[in-house]
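*Asks:* sequence-free structure coming up:
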């Protein structure tokens, strides 16, 4: 398991409006593409500099492909990164103000202190 890679996925997808839409419409395909093409690209480096060993495990891949943010939180994904990305994807589906944020809070309500470790 790599909390770093989970957070890197959430961070990079959230910063590209086209990727946000792609992830909303085709989560499994986006996760597979991102893992193959982007996971080993070093942040803030030229495209040719890459690592070779980063990959999601099956549990991480399933949580990302299923938009399962409670599971991502349990796995140690940073809650701010999950919240901002999932707001971008799903807030439009709610009519009431803060609709998605309230749903997010409801689905994470079963967690109590201490929360899962989010350090990388």
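*Replies:* Structure received. Remember, it's a predicted structure, so these values are computed and weren't measured experimentally. Residues are numbered from 1 along each chain as shown.
*Asks:* use CA for all of it now, contacts and neighbours both
*Replies:* OK.
*Asks:* buried set for stretch 58-77?
*Replies:* 60-65, 67, 69-77 (16 or more other CA atoms under 10 Å).
*Asks:* so which strand or helix has the residue nearest the centre of the chain?
*Replies:* By CA atoms, centre = their mean, the chain has its centre lying nearest to residue 10, at 3.5 Å. Residue 10 is part of helix 3-14 when elements are defined by DSSP states H and E.
*Asks:* now the next helix or strand after that helix against helix 3-14, angle please.
*Replies:* Next helix or strand after helix 3-14 toward the C-terminus (DSSP H and E): helix 17-25. For helix 17-25 against helix 3-14, the angle by axes from the mean of the first three to the mean of the last three CA atoms, to 10 degrees is 110 degrees.
*Asks:* comparison target, given below:
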């Protein structure tokens, strides 16, 4: 796994309201677009050909699979913030404050007492 590339996706999409909206509405298309045109950008004039997503990473991002991303080593804070941005209003309206965060913790309960996956390269 390229933790860097997955984390770059989570970071850049979370900080751009238009990308975040597109990721929520059509994750498959946004992941493909990001991987082809946004992810390779190093600056306005430089691009990289070094990184690409694996099939597992791509599917986890498309499916908003926060547990798979965590277990692959995506940074938990980046994962949490992007999915809060996507789901928190909906979950709070249905289940009350911090409901998404509580569900996230419950879905990762099998990690209790174990070392977390490394988040750096």
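*Replies:* Alright, I've got the coordinates. The structure presented is a predicted model; accordingly, all values stated were derived computationally and were not measured.
*Asks:* and the residue nearest to the centre of structure 1? What does it align with in structure 2?
*Replies:* Residue 10 of structure 1 maps onto residue 10 in structure 2, with residues paired by TM-score structural alignment.
*Asks:* now for its match: which residues touch it?
*Replies:* 78-79, 82 (CA atoms under 8 Å, 6 or more residues apart in numbering).
*Asks:* let's see it at 10 Å
*Replies:* 4, 20, 61, 74-75, 77-83 (CA atoms under 10 Å, 6 or more residues apart in numbering).
*Asks:* which one of those residues is nearest to residue 92 of structure 2?
*Replies:* Each of the contacts of residue 10 of structure 2 was checked against residue 92 of structure 2 using CA to CA; the closest is residue 83, at 13.0 Å.
*Asks:* who wins for most neighbours among the contacts of residue 10 of structure 2?
*Replies:* residue 74 (27 neighbours; other CA atoms under 10 Å).
*Asks:* verify the stated contact: that residue with residue 68.
*Replies:* Yes: using CA atoms under 10 Å, residue 74 of structure 2 is in contact with residue 68, at 8.8 Å.
*Asks:* overlap of the contact sets of these two?
*Replies:* residue 57.
*Asks:* separation between the residue located most distally from the centre of structure 2 and residue 102 of structure 2?
*Replies:* Largest separation from the mean C-alpha position in structure 2: residue 45, at 25.6 Å (CA atoms, centre = their mean). Remark: distance between residue 45 of structure 2 and residue 102 of structure 2 (CA to CA, to the nearest Å) = 42 Å.
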